[in-house]
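Visitor: A predicted structure for the sequence below; I have some questions about it.
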Amino acid sequence: MVWINGESQNSLAAADRAVHFGDGCFTTARIVEGQILALDAHLQRLAAGCERLRIAAVDWGALRAEMTYAASQRSEGVLKTIISRGSGGRGYSAAGCDSPTRILYLSPYPQHYARLRETGARLTLSSVRLGQNPLLAGIKHLNRLEQVLIRTELEQTEADEALVLDTEGLLVECCAANLFWRRGEQVYTPDLRASGVEGIQRQWVIRQLKEQGIALHEVRMPPDTLADADEVFITNALMPVVPVRQIDRWHYASRQLFNLITGRNV
């Protein structure tokens, strides 16, 4: 099911800047019992993305109502919410674009995440590198060609997710998830100030670690740093937390931190 500016329809204007330039941002939320988990956080993410991209005049009240209604149509599912700058301007110029487009896309929940939470995910190192761009780093903008290439390569393997580096060969994230690892009592996650997406579930994990008094280090490190990790897990708003059992030749058995932050019995 698709809604555009509150209307049930599948047609987007050919002049919309999302089509021409990927000029917008999005968020992907999980629906449970007809409600969006962390709705406020998803709206805040969209607002932050729009502020960074200088997209103004979004009707946030209408968007919240539309998202709430869309979620009520399924007991379980996924709601992708896109904000485009809309139509207008000449070439790259955004002059005159004063009516952002709101697009909502409702789809089934990926059932394989439940399996991965039990078995653990298998990762493989991607050959596709993420470019560094501090101006756009962190936000979930519509320019996702790097992820398309990563996913295309991943589908030629038997792995569940891809481990992704930047152009300097340093850890950033996965294709569609953030990355954490533990070595002893120390917990690490990649620094996302130059590239990558700062996921809502990543922010949740960081808050949980702080409440537990566990030190977290945001670092720029090569992939070999994972060779002697005691534990690795990945996160996104749909998973929401999945342990990693293998990254190519490296294997991980511990779920100590995973169990702690997810409330599972050790």
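Guide: Structure received.
Visitor: When you work out contacts or count neighbours from here on, use the C-alpha atoms and nothing else.
Guide: OK.
Visitor: was I right about I82 contacting P100?
Guide: No: contact criterion C-alpha atoms under 8 Å: I82 and P100 do not qualify, at 10.0 Å.
Visitor: Included below, for side-by-side comparison, is a second structure:
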Amino acid sequence: MAVRTLINGAPIEVVPALDRGLAYGDGLFESIRFVGAVAPLWSRHMQRLALSCERLRLPVPDPAQLWREALDVSRGMTQSVVRITLTRGIGERGYALPLLPQPTRIVAAFAPPQLSEEVYSNGVRVRLCDIRLAEQPLLAGMKHLNRLEQVLARAEWNDPAIAEGLLCDSHDRVISATMANLFALVDGVLLTPAVDRCGVAGVARAEVLATCPLAQVDTLTLDAVLEASEVFLSSSVRGILPVHSLGERVYATGAVTRQLQQHWHNLGFSMEQGG
């Protein structure tokens, strides 16, 4: 897999062994979908990154510099995913914060995931994961570097026909998929789980909530999801993915899902290849 990388603006691919991102997962990341030199959700990514930096007491990077580097690494690619990783940088051994942190800034461009038109038309199969997300309000919502819960969840299956896993918290409340947020149309109301105690406040989720002002953020049980008339996943990289089935429950792709897919298309994303 060819990857173009800049580390602190230099075309290198080596991070110091004492970087706190490697040692402690002390940092954040954003995965941003580009169409040529355009990133329709860039401002939302920068907003989340800035707010998360403040919460983690990290210096906020210059968005203009990040934009220049993102364009540099994705130059010539008609479709790409630019990952921006920000760590607290090199520090002495121990958990104490460095007095004068010098963050490490990694900007890399990847080819987008290849998803067919059929996936966007008919939806994906989803399974219920055994692992439960731990509650930590101080970290909830952020795209921090510790993704071990998601790694272990994804290790629960190897069936290529299953595209995603549904994650619940320790109280069996539905939170998200492993790589996407979840929406369900229940009794005519579009619902998405709260992510103030665990989970990620996705950029695509924020776009859906802004587009559908009547949508509600609320507790969502597994029974409610199983009884929903429509279920879809939102991802800044993959867009709006209908859920075809959750276990034995089969869903039809409904009007709300189709309207949001059209909104994604109107933003500038294609309906295939992760749009």
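Guide: Yep, it's here. Keep in mind that what you see is a predicted model, and the values were worked out from it rather than measured.
Visitor: After superposition, what's the TM-score here?
Guide: Remark: TM-score between the superposed chains equals 0.92 [TM-score structural alignment, normalised by the length of structure 1]; 260 aligned residues with a C-alpha RMSD of 1.7 Å.
Visitor: Run through the residues that contact R183 of structure 1.
Guide: Counting by C-alpha atoms under 8 Å, 6 or more residues apart in numbering, R183 of structure 1 makes contact with D228, A229, D230, E231.
Visitor: Swap in 10 Å and give it another go.
Guide: By C-alpha atoms under 10 Å, 6 or more residues apart in numbering, R183 of structure 1 lies in contact with T225, L226, D228, A229, D230, E231, V232.
Visitor: would you list these in CSV and tack on distance to S195 of structure 1?
Guide: Listed next are those as CSV, based on distance: C-alpha to C-alpha, whole Å:
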residue, distance to S195 of structure 1
T225, 19
L226, 19
D228, 25
A229, 23
D230, 26
E231, 24
V232, 20
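Visitor: Please pick the buried ones from those residues.
Guide: Neighbour-count burial (16 or more other C-alpha atoms under 10 Å) applied to those gives L226, A229, D230, E231, V232.
Visitor: got TSV for these, with secondary structure and distance to F21 of structure 1 too?
Guide: As requested, these are arranged in TSV below (DSSP: H, G, I helix; E, B strand; the rest coil; distance: C-alpha to C-alpha, whole Å):
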residue	secondary structure	distance to F21 of structure 1
L226	helix	36
A229	coil	40
D230	coil	42
E231	strand	40
V232	strand	36
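Visitor: Identify the contacts common to I82 and P100 of structure 1.
Guide: Shared contacts of I82 of structure 1 and P100, defined by C-alpha under 10 Å, 6+ apart, are found at G24.
Visitor: list the contacts for D228 of structure 1?
Guide: Taking C-alpha under 10 Å, 6+ apart, one finds R182, R183, G184, W250, H251, Y252 in contact with D228 of structure 1.
Visitor: Map M67 of structure 1 across to structure 2 for me.
Guide: Aligned by TM-score structural alignment, M67 of structure 1 pairs with A70 of structure 2.
Visitor: if I pick its match, what's in contact with it?
Guide: The contact partners of A70 of structure 2, by C-alpha under 10 Å, 6+ apart, come to 4-6, 32, 34, 37, 39, 64, 81-84, 106-109.
Visitor: what are the ranges of the helices in the stretch 151-275 of structure 2?
Guide: Secondary structure of the stretch 151-275 of structure 2 (DSSP state H, counting those that start in this stretch): helices located at 203-211, 222-227, 255-267.
Visitor: just those: most buried one?
Guide: Counting by mean count of other C-alpha atoms under 10 Å, helix 203-211 has the highest mean neighbour count of the helices of the stretch 151-275 of structure 2, with a mean of 18.
Visitor: Over which residues of structure 1 does it lie when aligned?
Guide: Aligned using TM-score structural alignment, helix 203-211 of structure 2 spans residues 200-208 in structure 1.
Visitor: how long is stretch 86-93 of structure 2 from one end to the other?
Guide: Stretch 86-93 of structure 2 stretches 19 Å from its first residue to its last (C-alpha to C-alpha, to the nearest Å).
Visitor: who's in contact with that stretch?
Guide: Residues contacting stretch 86-93 of structure 2 (C-alpha under 10 Å, 6+ apart): 7-8, 15-30, 49, 53, 56-61, 97-107, 144-145.
Visitor: change it to 6 Å
Guide: Stretch 86-93 of structure 2 is contacted from outside by L18, D19, R20, G21, D26, G27, L28, Q102, P103, T104, R105, using C-alpha atoms under 6 Å, 6 or more residues apart in numbering.
Visitor: about what we covered before: and the gap between the match of M67 of structure 1 and D196 of structure 2?
Guide: 30 Å.
Visitor: A48 of structure 1 maps to what in structure 2?
Guide: Correspondence of A48 of structure 1 to structure 2, assessed by TM-score structural alignment: L51.
Visitor: And what about that match, helix, strand or coil?
Guide: The three-state assignment at L51 of structure 2 reads helix, by DSSP: H, G, I helix; E, B strand; the rest coil.
Visitor: Give the full set of residues in contact with the counterpart of L167 of structure 2 in structure 1.
Guide: Applying TM-score structural alignment, one finds that L167 of structure 2 aligns to V164 in structure 1. The contact partners of V164 of structure 1, taken as C-alpha under 6 Å, 6+ apart, are S126, V172, E173, C174.
Visitor: Count the residues that sit near the second one.
Guide: Neighbour count for V172 of structure 1, taken as other C-alpha atoms under 10 Å: 29.
Visitor: who's in contact with it?
Guide: Contact analysis of V172 of structure 1 by C-alpha under 6 Å, 6+ apart lists V164, L165, P190.
Visitor: wait, which of these is closest to I261 of structure 1?
Guide: Of all the contacts of V172 of structure 1, P190 has the smallest distance to I261 of structure 1: 18.6 Å, by C-alpha to C-alpha.
Visitor: And the closest one, what's its match in structure 2?
Guide: Under TM-score structural alignment, P190 of structure 1 pairs with P193 in structure 2.
Visitor: Counting neighbours, which of the contacts of V164 of structure 1 comes out on top?
Guide: Ranked by neighbour count (other C-alpha under 10 Å), these have V172 at the top, with 29 neighbours.
Visitor: residues contacting F232 of structure 2?
Guide: By C-alpha under 6 Å, 6+ apart, the contact list for F232 of structure 2 reads F183, L241, P242, V243.
Visitor: repeat that for 10 Å
Guide: F232 of structure 2 neighbours (C-alpha under 10 Å, 6+ apart): 123-124, 180-185, 240-244, 251, 253-254, 256-258, 260.
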